[in-house]
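Novice: okay, sequence plus prediction incoming.
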Amino acid sequence: MKPGFPSTSGETRGILLLGGSGQVGTALCRLKWPAGFTVHAPSHNSLSITDEDAIDRVFREGKWACVINCAAYTEVEAAESGEPAVSRVNTTGPGLLAAAAARGGTPFIHLSTDYVFDGTATEPYRSFDPVHPLNAYGASKAAGENLVRQANPRHVILRTSWVVSPFRKNFVKTVLNLAQRLDHLEVVDDQTSRLTSATDLAATLQIIALRLIEDPQCPVGTYHFANEGPATWHAVAVATMQGAARRNARSVPVEPISTRSRPSSALRPPYSVLCTASLSRDFGIAPRPWQSALEEVLDSLLPKAPNDTSPHSNDPRLGSLT
């Protein structure tokens, strides 16, 4: 996070980032940006995306080249209880930001989720497929998407799924932590999606932002990004334990279970694999396999075994876990 606001002289072009303390926001702040660009990531206490006056003030005090919104309420279970913050952060806030950006002629990028879909598809969801969320979290994100579309014609909504990284709380870190105190793990094997590296997602957001800034004819609309290849949570957990074992870290067996065996107040889509073809077509972005992305996360979280010089991303075991 860089202090201050961008100059209106044009010497520095500021990227306003909301949600800078999350997985993707942290990765965005760590990226190297081209000369002349500065990322400003105010904390929630400094700028709440639900505070219209504060948002207007930020746009009056600084000239922004692009706004990227990664802020979200992501507690899926808690969202079912009718927590007011869900709609404020996931629906109202993005609309306010998109509208403020539009008034300043600023392109707006909004991060969304695969949970806008109901999981009844039998092939990867395209960005223009109808949405039908199963839970309150997904419904709030779908409503936020609609407000963004209405508020700012120069927008990109980027849906993603199953984000993991060395930062903050996520599935991979949970698996590694649980393996330290349990003799086996039980992980659902009937939910299928695509794993996403926060670092890869941040790099994609950067590419989109720079295109929007430099090219007035840049494509806009809704796109999907996730690492290549479908997986179940069980498959990801097994791959995580295999990676831990290669690094001489504790590894335990992972048993598959059904979603029904773990009662939940929030329904999850059984299939939410995202199609990234339109992103590749319009922005030239080709996601790498999720196995390779996972290995990079594990390299950051676990020490590499002294005798391990193999290219983990080519490990044949990792492609056939489902």
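Specialist: Yep, it's here.
Novice: make it CA atoms for all contacts and neighbour counts henceforth
Specialist: Noted.
Novice: mind listing the strands for the chain?
Specialist: The residue ranges that make up the strands of the chain, judged by DSSP state E, are 13-18, 37-40, 64-69, 108-113, 155-160, 163-164, 185-188, 192-193, 196-197, 221-224, 231-232, 254-257.
Novice: then this one, side by side with the first:
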Amino acid sequence: MKVLLFGPDGQVGRALQAALPVLGGEVVAAGRSRADFTRPGALAQVVAAERPDVIVNAAAHTAVDKAESEPDLAERINALAPAEIAAAAAAHRATLIHYSTDYVFDGAGSTAHSETDATAPLSVYGRTKREGEVAVAASGAPHLIFRTSWVHAPGGNNFIAKMLSLASERDELRVIDDQVGAPTSAALIADISVRVMAAAMEGRPLASGIYHLVSSGETTWNGYARFVIENAMQRGVAVKATPDRVLPVPTSAFPTPARRPLNSRLSTAKLRAALGVDLPDWRIGVLETLEAVIAGRTA
């Protein structure tokens, strides 16, 4: 199996590069220097040159607030580029794995969204990601669209590292407590993606469509922050803002250019039934990332 990976340098892309070799085939990572998502029309040339069996698109414009002021760029990267890749996948009979987001929903209600629920994005980011989904589904290519949420991984300015940094500098933190979701590790997303490809190699491909891929359980950003700080303290990290000093505040306390969904719960029943797997509790992945972040701070 030959896999062409777009977006190899992001959180999910790095995790995929670590996970894909287990399949035993060839992995071609096409980064920005070769695959410019601001020029979607050029992406078909990369697919034609490589002729992969599977295309994995982990590239996206994920700067949610910045997208509000640069909608054309977000459109090219999140909607037009996936459309071009999907058309090329169809032409070369390749399977496309594409990643999307809980931001395609408006976050109303308090139950977990299913794949068939109506979408109503609140932001440019959410709208363009939904447009990308629609284009992939309409392309005729065999495809799997994995919607995920609250992605974290070691490296970069992730939420876990940010909370540790702030807690070491301040006596008190104010963290949003009315947005609910499931922190999901890039490693889990990569692992499930690889399992799906392995199943296809064994003659058990998943049906084309949208699948929700998030950790089990739920929390708020405040609960997430408190969990991170508490476990960091148990691992010897010195902080000023202890968990009891992480104060709950509403989303309105931190106005942002892009509106966030309050309810980011995603039902994973479809994926679990199709693949025959259980998805781990969000705390497991967070602890793995936390330990890597702490190790990086002390290295």
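Specialist: Happy to help now that I have it. The structure presented is a predicted model; accordingly, all values stated were derived computationally and were not measured.
Novice: would CSV of the strands of the first structure with mean neighbour count be doable?
Specialist: Listed next are those as CSV, based on neighbours: other CA atoms under 10 Å:
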stretch, mean neighbour count
strand 13-18, 23
strand 37-40, 21
strand 64-69, 25
strand 108-113, 25
strand 155-160, 24
strand 163-164, 21
strand 185-188, 18
strand 192-193, 22
strand 196-197, 26
strand 221-224, 20
strand 231-232, 22
strand 254-257, 17
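Novice: can you map out the helices along the stretch 151-300 of the first structure?
Specialist: Chain-ordered helices for the stretch 151-300 of the first structure, with DSSP state H, counting those that start in this stretch as the definition, fall at 171-179, 198-214, 233-246, 277-283, 290-301.
Novice: which position in the second structure aligns with Pro130 of the first structure?
Specialist: With TM-score structural alignment defining the correspondence, Pro130 of the first structure maps onto Ala118 in the second structure.
Novice: wait, what's in contact with the closest residue in space to that match that isn't next to it in sequence?
Specialist: In space, not counting the residues next to it along the chain, Ala118 of the second structure is nearest to Phe105; the distance is 7.5 Å by CA to CA, 6 or more residues apart in numbering. Under the criterion of CA atoms under 8 Å, 6 or more residues apart in numbering, the neighbours of Phe105 of the second structure are Ala118, Thr119, Ala120, Pro121, Leu122, Gly126, Pro261, Ser264.
Novice: what's the local residue count around Ser258 of the first structure?
Specialist: When counting by other CA atoms under 10 Å, one arrives at 12 neighbours for Ser258 of the first structure.
Novice: list the contacts of it.
Specialist: Contacts for Ser258 of the first structure (CA under 8 Å, 6+ apart) come out as Val188, Asp189, Asp190.
Novice: Ala136 of the first structure now?
Specialist: Contacts were defined as CA under 8 Å, 6+ apart; by that measure Ala136 of the first structure touches Val76, Ala79, Glu80, Gly82, Ala266.
Novice: tell me which of those residues persist in the second structure.
Specialist: With contacts defined as both residues aligned by TM-score structural alignment, their matches' CA atoms under 8 Å, Val76, Ala79, Glu80, Ala266 are the ones among the contacts of Ala136 of the first structure whose aligned partners also touch in the second structure.
Novice: Glu169 of the second structure pairs with which position in the first structure?
Specialist: That one, Glu169 of the second structure, aligns with Arg181 by TM-score structural alignment.
Novice: Met233 of the second structure matches what in the first structure?
Specialist: In the first structure, Met233 of the second structure lands on Ala245 (TM-score structural alignment).
Novice: run a quick neighbour tally on that match.
Specialist: Residue neighbour count, defined by other CA under 10 Å, stands at 15 for Ala245 of the first structure.
Novice: which one is it nearest to, not counting chain neighbours?
Specialist: Once its chain neighbours are removed from consideration, Ala245 of the first structure has its nearest residue in Ser251; the separation is 5.5 Å (CA to CA, 6+ apart).
Novice: so that neighbour touches Ala237, yeah?
Specialist: No. Contact criterion CA atoms under 8 Å: Ser251 of the first structure and Ala237 do not qualify, at 10.4 Å.
Novice: nearest spatial neighbour of Lys66 of the second structure, skipping sequence neighbours?
Specialist: For Lys66 of the second structure, ignoring the flanking residues on the chain, the nearest one in space by CA to CA, 6+ apart is Pro257 at 7.9 Å.
Novice: residues contacting the one you found?
Specialist: With CA under 8 Å, 6+ apart, Pro257 of the second structure has these contacts: Asp65, Lys66, Glu68.
Novice: with Glu145 of the first structure instead?
Specialist: Taking CA under 8 Å, 6+ apart as the contact definition, Glu145 of the first structure lies against Thr91, Pro94, His110, Ser112, Ile157.
Novice: return the closest of these with respect to Leu176 of the first structure.
Specialist: When those are ranked by distance to Leu176 of the first structure (CA to CA), Ser112 comes first, at 26.6 Å.
Novice: what residue in the second structure is paired with that closest one?
Specialist: Using TM-score structural alignment to pair residues, one finds that Ser112 of the first structure aligns to Ser100 in the second structure.
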